[in-house]
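Trainee: just coords:
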């Protein structure tokens, strides 16, 4: 079923520009031919039902993804930023024997325990090259809506990566719901900088534009100056990124005031959007960043703010077909405006974790509710607010401290660029609040000043007892701040101070 959205868009407008990257500009007809090349190569090279893809955001990834699906196989996108041993563990867990990749990653891939299929060789050796009719096109394979369409591996920031199995119905329902929620149309132009191995990137910068029959421009890697230049040159109207990317754009010194004028939608997801980044973007460029919320396990989108439905500090209202429930400690509905665990139910909830039935049962209950592990609340108008993670909750002398609340206070200080808050064990209080911050370029402050700043805005037990000013915060491959290395760094210092 996934492969049909490409065929349908080609039939509607065969000559329309589909994908652009630094090396290729392909119409929908040409993209079909390129996908057909990859389909033929996949059928020839393996009978395994799963095929790994290790490619950057590009026309090659799009054609390979649809080509593998067209061959009746399940694509398994792999994070090319991982170390070879980490990639090998994922390939072994997924049980694949073929990796589709590019010569650019040849050295990185040479030690992996699978055969390699390089996209350059496929396209060079196939008669049905892009732009030429390669004979009759085979029909997409017959499948059921609940068949697995893709396996996406979680980042593994809290343990070993798990393969999230998303069905055709999961992806297509969420794709259509997002298009309707955001009022997207085929005339919009997308800029793809999100990695395709991430659920956010896969939906936002591949499935949605292709389903629309729109045009997507890919950058092989995120470079702030190139982003601004491409938005202006190509009149990009839809841009989606993680907060750290928006923060990097803010560090550009010479970006003109009209840098983002073509944008109709600037959506932020993947991690919490700091208030200082949101405010600075709107003040400098007049662009309101629209924060959304989702998880790999929910295909991924649960909710998104929109220009016509916006509430500061929230992650918007749910998209069509998705239900959210706020559950208290007993699993009962929390009162409106009260915090609890966010539960999600709908056609977007995953089939399960690959090969891990017990872990699947631990997060999806008998009524189909996915227990996210996130803490949040819903206001009287249906806007969802995410306030933290249950696993990140800090308990100081019996009082609950949510890291996001402390982080939000710290980034209001004019010298602070980013903040990460966590808890460390303490024999007297159970835990203490620890904060690590980075500073804006040229800014100066002290740990004592920042603690005083927090005391004016937070209850005493929420004020960081330990505070560190660092040159940078450690990040994972998708840009998320990694708190485990921060905990190790602080705990390894004398007296934790």
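Mentor: Nice, thanks for sending it over. What you see is a predicted model; the values in this text were computed from it and never measured.
Trainee: only C-alpha atoms for contact and neighbour calcs from this point on.
Mentor: OK.
Trainee: Near residue 493, how many other residues are there?
Mentor: 9 (other Cα atoms under 10 Å).
Trainee: Same question for residue 449.
Mentor: 11.
Trainee: What distance do you get for residue 160 to residue 297?
Mentor: Separation of residue 160 from residue 297 (Cα to Cα, to the nearest Å): 16 Å.
Trainee: doesn't residue 480 make contact with residue 157?
Mentor: No: counting by Cα atoms under 8 Å, residue 157 stays clear of residue 480, with 9.0 Å between them.
Trainee: The two - which one has more neighbours?
Mentor: The residue with more neighbours, out of residue 157 and residue 480, is residue 480; 18 against 15, by other Cα under 10 Å.
Trainee: give the contact list for the closest residue to that one other than its chain neighbours.
Mentor: In this structure, residue 480 finds its nearest non-sequential neighbour in residue 271, 6.5 Å apart by Cα to Cα, 6 or more residues apart in numbering. By Cα atoms under 8 Å, 6 or more residues apart in numbering, the residues touching residue 271 are 242-243, 480.
Trainee: what about versus this one:
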């Protein structure tokens, strides 16, 4: 297996040649040979702009062909990629760009009503922080940007690619920062490729697959289990910038999409939308999902209504893919576990508390410029402390029961919200739920459930509580229920419970 991203690009061009590599819905199409040539062109432009090996290039843009070409071109030129979350404000993006030391920035033009570059410039002026010398705005400046490499020989770009080493830092992905300031997770080329190849191998990705990548490219799932997984397997990348059910369903039908990973909410939205049934989704063969709570009812429904095999997996930015179910696992295993160790990881449960610990060659190199946080996350024996609570069965399959920070204590008993949420998923009419603990003068903490109903369905607080009483011990039953039109999510689809807690505290 190749151990640098530039080598993998060249190998894919040789192995898959004229097969489709990248399809921009409504736009261009590239074969693997054409992709290699275009990536080399991007690398030449970056060299022409004066970016040196080991330098850092930030990308602040939604999924699209130019994002993928820029990212691969940066690797080919020996640069380190710094993806920036498209949900960030100008102030948040400036913090990432500044702390990473990025010498260049590729940024989208006005998108979804937001001019990100204007917001970034305003933040930079307020903070007195200089912006990178190179700024390219997409899509308007793309051709001008590429032309800057016209005087750079192809051989110079190839020499840069050949000089990249397996242990060079390939990317710095910043954590979501839901519990504090985001941290930059550093991964080497060999690590990013190894986890991508492991994911692709277990999922059975192949050159005739058409992979709709809705997971953001700036996230480890979209970048590594998306772009790089396709690079290692020859599957076609079909990027979608914004999840929109009718458009997603239309793309599945028009492009004959076979692989559709995503968070649980993606599938519930797709299956519940009244227009989804008007599209032919029969090409789907594989859905991969994962979270602290993947209700068994959802897995059963996905198998039945989408007709696709369903696998669950577990990972985090610091490890990307740690465990994964295997094709052929029975429905209960897929529904109730996140699979067994993958990508060279060892998994064990720490005591006390039951924290999931990981160790292996593909755990992060560390946090950028933060040795104290790195030492706190990776102990002296090399175990990565994930902050998740879980258990292993006799076959090594992992079940994530919750986050350490989400657990609360009611009347002296530990309550794991994920267990309550799994019960709520069985209540007809529930599309999504989130449970948090709130202070209580008598019991210490009690549960509150936030419920999003399925379209056309209604529920009441007494109905929800009564349903839980029939399935959960008394201390686990939520004491209050709040019905919502939607819940706050981060880019990977996880509910931002800290926002719910803050809102409840303010109230």
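Mentor: Received it, and whenever you're ready, just let me know what you need. Treat the numbers as computed from the prediction; the structure is a model and nothing was measured.
Trainee: Distance to residue 447 of structure 1 and secondary structure for the contacts of residue 271 of structure 1 - can I get that in a markdown table?
Mentor: Below are the contacts of residue 271 of structure 1 laid out as a markdown table (distance: Cα to Cα, whole Å; DSSP: H, G, I helix; E, B strand; the rest coil):
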| residue | distance to residue 447 of structure 1 | secondary structure |
| --- | --- | --- |
| 242 | 28 | coil |
| 243 | 25 | helix |
| 480 | 24 | coil |
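Trainee: Give me the contact list for the longest helix seen in structure 2.
Mentor: Secondary structure of structure 2 per DSSP state H: the longest helix is helix 32-48. Outside of helix 32-48 of structure 2, the residues within contact range by Cα under 8 Å, 6+ apart are 9-10, 12-14, 16-22, 69-70, 72-74, 76-77, 145-154, 156-158.
Trainee: Over to stretch 417-434 of structure 1?
Mentor: Contacts for stretch 417-434 of structure 1 (Cα under 8 Å, 6+ apart): 274, 276, 392-398, 403-404, 406-407, 410-411, 435-440, 462-467, 473, 481, 483, 487, 491.
Trainee: where do the helices sit along the stretch 301-450 of structure 1?
Mentor: In the stretch 301-450 of structure 1, the helices defined using DSSP state H, counting those that start in this stretch lie at 357-363, 403-410, 447-455.
Trainee: if I look at the residue in structure 1 sticking out farthest from the centre, how far off is residue 453 of structure 1?
Mentor: Distance from the C-alpha centroid of structure 1 peaks at residue 428, with 38.8 Å (Cα atoms, centre = their mean). Applying Cα to Cα, the value for residue 428 of structure 1 to residue 453 of structure 1 is 25 Å.
Trainee: In structure 2, what residue corresponds to residue 84 of structure 1?
Mentor: Aligned counterpart of residue 84 of structure 1 in structure 2: residue 90 (TM-score structural alignment).
Trainee: Its match reaches residue 119, doesn't it?
Mentor: Yes: contact criterion Cα under 8 Å: residue 90 of structure 2 and residue 119 qualify, at 4.7 Å.
Trainee: if you count what's nearby, which of those two comes out ahead?
Mentor: Taking other Cα under 10 Å, residue 90 of structure 2 and residue 119 do not tie; residue 90 has more neighbours (19 against 16).
Trainee: More neighbours: which of residue 160 and residue 297 of structure 1?
Mentor: Neighbours per residue (other Cα under 10 Å) separate residue 160 of structure 1 from residue 297, with residue 297 holding more: 25 against 13.
Trainee: How about the contacts made by the nearest residue to the more buried one once chain neighbours are set aside?
Mentor: Using Cα to Cα, 6+ apart and skipping the chain neighbours, the partner closest in space to residue 297 of structure 1 is residue 350 (5.1 Å). By Cα under 8 Å, 6+ apart, residue 350 of structure 1 lies in contact with 164-167, 170, 297-299.
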